[in-house]
Structures are given as C-alpha cells and as structure tokens.
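Q: Build the 3D model from these lines:
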Amino acid sequence: MPLLKQVSCSGLFLVLLLGGEVLAQTSKSEPDVQPGRVCNPSSWSRPEPRTEAERKERERWTAYWERLQSYLIQLPKDPDTLLAMPVYGARVRQVANTFGTTRSGWRTHEGQDIFAPKGTPVYSATSGFVWRIGEGQLGGLYVFVVGPGGRRYYYAHLERYAPGLKEGQKVTTRTLLGYVGNTGNARTTPPHLHFGVYSGRRRTCDYRVIDPLPLLVDRDWQRFTLNPARGR
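A: Predicted coordinates:
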C-alpha cells in the first residue's frame, strides 16, 4: 500500500510538471517577424508597446502588412510554378540540396544556398514587388520580394543592394536586386545567396516554408529567358 501511494504521488507530480510545461509553452508568443516557425491563432494579440522603440516597431510591421495587401491586389492569385535562377551564371544542377538540414539554435535550413563569387549579380526569380529591404543578424543584407499568390521570396547574405532599389518597386525576372556576399551569419562561409520561399502567416495558421529547388529552372543568361530543359 505505501508503494502504491508513492507511485500515485509520483504520477501526480509528473502530470503537474508536464502540464506546467505545456502551459508555459502555450502562453509564450513570438513577435510577428519573418521568417517564423510558430502558428498563432488570429485572435492572439500582442501586449501594448512599453517603449517608443517598441511602438515604432509595431507601426513598422503594421505598415509592411498593409502594403503587402496592396501588392496582392495587383498580382495573379496563383503562385509561380517555375522560378528563374536568381544568381547570374549559376545552374540548377550546381545547387546542393540543403533544405531542412539542421542549423544552430534548433533551427532548420529554410531555403537553398547558391554559391558564387562575391559581387555576382542577383536577379529576381519572379515578377512582383519589393516588399522589404533590410539587415538582420542571420540574413545580413536581405531583400524580400512578394510574387503571385502572395509568396514571399527571401534573398539573403547580400554584399550590397542594387543601386536605387527601393521598397514598393515593381520587379520582373530581369530586375537586379543586389550582389552575392556573406553578410549576417554567413561571414565565415564562402559567398553565397540564401534563397528562401514563404507563404501565409503564422497568425492565420497557414504559414509555410517552401523548398525552392524543385521550382528553380536555368536561364539563358544571354537572353534572360527560362531554360526549363537545361540543368536537369
């Protein structure tokens, strides 16, 4: 009988411990940043800003999402089924598939790395609009382009941006976005473009990280046209 009580108490303690952990996990929320990995219901709301910096950050993100909606109205509803190779001179067959591989800090690789000499031109893989231009700890200098179907294309680790590039600018597959580099957390690696594709939002629970490699096709770099039959 004492043993049974001991087991029961141990079981109760385990339930309480696990329940506390689950509660702690579900009560946590992440800022609505991009990229992201957690689905938050649309009813979730962030706490009110406590500082001027937090207020400006809230306003900045609100403006980005409002602009995104204005772009979507002008874009086709169906996403592209083919993506033009963004790195000048590169071929699809040269891309080693690293999508989903583990990274530091419990992360996975949310894209494909396309290696090329520093300063190699990077072009938009789709038509669309420049949604965001910025700099982050991981991605370094980056550009986000929103294309048909609302998919967002992430060009990271750039050495520099194309001259005159600006948010809201309309782009085609001939538009220069920047140049290959190794900024951000790629500073100890050979220069390359990290190319990622995203759709949906965590707050509406339809967020997806999409592997760009199956969609990429080679270009005829003299004519800047797609060459789907090459490099496969």
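Q: okay, CA-based contacts and neighbour counts for the rest of this
A: Fine.
Q: And the closest residue to residue 122 other than its chain neighbours, how far from residue 168?
A: For residue 122, ignoring the flanking residues on the chain, the nearest one in space by Cα to Cα, 6 or more residues apart in numbering is residue 87 at 4.7 Å. For residue 87, the distance to residue 168 (Cα to Cα, to the nearest Å) stands at 22 Å.
Q: ok, the two, which is more surrounded?
A: It is residue 87, of residue 87 and residue 168, that has more neighbours when counted by other Cα atoms under 10 Å, with 25 against 18.
Q: show me the contacts for that one.
A: By Cα atoms under 8 Å, 6 or more residues apart in numbering, the residues touching residue 87 are 114, 116, 120-123, 180, 193.
Q: please give me the structure for this one as well, since I'd like to look at both together:
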Amino acid sequence: MKKLFPVIFLFFFLPFHTVEAKELSQKEIYDKRMQLYKKTEAATSVPWYYIAAIDQFERSIRYVRKDLPKPDDITGYYVSPENWVGPLNPDIKDTNPITITFFNGLGLDGNGDGKVNRTNGEDLLYTLANYLSQYGVNDRAFRIAVWEYYKRDQNVRSIMTNAKIYRKFNRIDLDEKAFPVPKGNNHTYKNTWGDRRGWGGRRIHEGTDIFAGYGTPVRAVAFGVVELKGWNKYGGWRVGIRDLNNTYHYYAHLNGFSKNLKIGDIVSPGQIIGSVGSSGYGPPGTSGKFPPHLHFGMYKDNGLNEWPFDPYPHLKLWEREERSK
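A: The predicted model follows:
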C-alpha cells in the first residue's frame, strides 16, 4: 500500500491538460470545461457562470481576431505573455510564482503545483476568478469588474448575456439551432447578400429575405438575450438577439412581437418571438410597401467592432438539420 499511495497521489494532482482536447468528443470537452468552472468556483467562491461567461466571450473573439491566438478546445480565456509574467519581467516564459508576483504579473498558481503556467486551464481561470473576486460576487459587482477589464460597453453586454444564459439553464452545452420559420409553413429564400436596396438611399442588403405569408411564426435561432425591440424606418418592427458566440441576430419587417417579449429576455432555439409582416420604409406603423417577408441578418463582434456577414449558409444548414430530424 505504501508503494501504491504515491501513484494515486500523483494521478489525482495531474494537470488538467494531460488529456489533449483534440482527443475528446464535444460532450467530453463540455464536461471537462464544466468541471474546471466548478473547481474554480469551489476554490474562489466566484459563481461558475461568471467565469464561464468571460471564458466563452474570449473564445468567441479569438476565433475572429488576427491579433489573438486561436483558443484550445477547453479554455478560451487569454492573457498575453507580458501581462502574465509582468511587463518588466526579463523571462517571458517565467512560471515561478514568486518572481511573477515581484514583477506584478497577473498569473497565479491555480492547481497548487508550484508553477504559474499560462497554458494551464486551472491557472488561467483561477487567475480570472481572483480578479473578479476583488469586486464581489453579484451582478452589479461583476458588471463593474468586466467594464474595468475591457473598457467597452458592448463587451459588458455580451458577457452579461452569457452569464444570464448559463445561470438560467445551468449548463454550457447550448449549441442547438433552429430555422427562423417552423416546418410546415410555406416559405422561400435565396442568397441576396450584398444586393442593392430600393429604399432609403444607396445601401446594400445585409441579410437574407425569407418570404412567407403574413402571420407566419418567426422563431429565435439560438439561445440568446433580446438586446433590441421596436421600430426603425428601414426594418419596421424588429428584434435583435445576441447569442453565446457574440453573434447578433436581426429579425426585421415583423408583423408584430410575441406577447410579453421584452428587452433582456432570454430566448431558446425555436421560441416564437414574432410573426412575418411587411412593416418598414416609413414612420411607425408603415406597412405593405413590399411583399411579406422576414429579413434575417447576422452580425459578428470581435470585442473591438462589429460587422455583418452572410447568413445564407447558416440558414441552409439549420434548415437541413431540422428537416433531417
């Protein structure tokens, strides 16, 4: 038994990344990620959904930023080598907690192995949670901590969106998608991305038009939070929803909204948010200037700015997947 004990002890304290993420299934990745969030919560008393919210935000922006390395499949939170070890630290690969603290580096030892490793998920998220804990563990304190870290309002909104969704569903495997129009409703659409617009001056079409009859239900395509609801002269009655990948989904020319839908609401894939109409191209209430259809747009935010991209390939994919079920 004396010979066996050191082996068991060593196995228990093996670093989190001893199993390469590329060898895991998506379910296993989610399980490992959630275990890491929960372990960090237990060590710091910072709710796991706050930690997960920032980790997921960082993951989403790293996939679309050229100035940041792509994330691994387990953690998304990123700290530059200079900030991790300290700006004046001569050893950019330093893992010694004493010298890193001396040079005011951010990195902390989260797994108790005596090293501060910037590629170790436990060290990364422990460092993040330690920062958050200095502000408090409620929504107001978390919002302030996020603002102080990113200094951008949209980043705060995006991260709060993630936290709200994770807290409500108490899980992170929330990848389900839905086509905006339910099966059984006649509709048609083609790729109209970049086409010239016929009203409101020189503009291009930033989305896909899905033509369907008045009153056809319009559904949320992903888990998200309602950021916008109301009228504008171009889109008529419209709704904007941001998802966990920091993608903004724009639904325009609606005939009306679902009862009780309001800004700040959490929605799920397939949830009805309104109905197809022909509103827009004028003051509030203008309708009928074009055939009824849903204008569906998608916008990506990378933590610095936001831009539209073609939703057509995504719509085709979601439609195929729904038909195959």
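Q: still contacting in the second structure, which of the contacts of residue 87 of the first structure?
A: Retained in the second structure (both residues aligned by TM-score structural alignment, their matches' Cα atoms under 8 Å) from those: 120-123.
Q: Just the closest of these to residue 2 of the first structure, please.
A: Closest approach to residue 2 of the first structure among these (Cα to Cα): residue 122, at 71.5 Å.
Q: Does the closest one touch residue 88 like I think?
A: Yes. Residue 122 of the first structure lies in contact with residue 88 (Cα atoms under 8 Å); the separation is 6.1 Å.
Q: And the two? Which one has more around it.
A: For residue 122 of the first structure versus residue 88, neighbours defined as other Cα under 10 Å are more numerous around residue 122 (23 against 17).
Q: Now do the same for the more buried one: its match in the second structure.
A: By TM-score structural alignment, residue 122 of the first structure lines up with residue 218 in the second structure.
Q: what about residue 155 of the first structure, distance to residue 142 of the first structure?
A: On the measure of Cα to Cα, residue 155 of the first structure and residue 142 of the first structure end up 5 Å apart.
Q: Just the buried residues of stretch 62-81 of the first structure, please?
A: 68, 71-72, 75, 80 (16 or more other Cα atoms under 10 Å).
Q: which residues of the stretch 1-150 of the second structure fall in helices?
A: With DSSP state H, counting those that start in this stretch, the ranges of helices along the stretch 1-150 of the second structure come out as 4-12, 26-44, 48-62, 81-85, 97-102, 121-133, 139-150.
Q: Out of these, which is closest to residue 325 of the second structure?
A: Nearest to residue 325 of the second structure, of all those, is helix 26-44, at 19.8 Å by Cα to Cα.
Q: list the helices and strands the closest one packs on?
A: helix 48-62, helix 121-133 (3 or more Cα pairs under 8 Å, 6 or more residues apart in numbering; DSSP states H and E).
Q: The first structure: matching residues for that helix?
A: Mapping helix 26-44 of the second structure onto the first structure (TM-score structural alignment) gives no aligned residues.
Q: hang on, the earlier thing: what is the nearest of the kept ones among the contacts of residue 87 of the first structure to residue 62 of the first structure?
A: For those, with residue 62 of the first structure as the reference and Cα to Cα as the criterion, the closest is residue 123, at 27.6 Å.
Q: quick one, longest helix in the first structure?
A: Secondary structure of the first structure per DSSP state H: the longest helix is helix 2-27.
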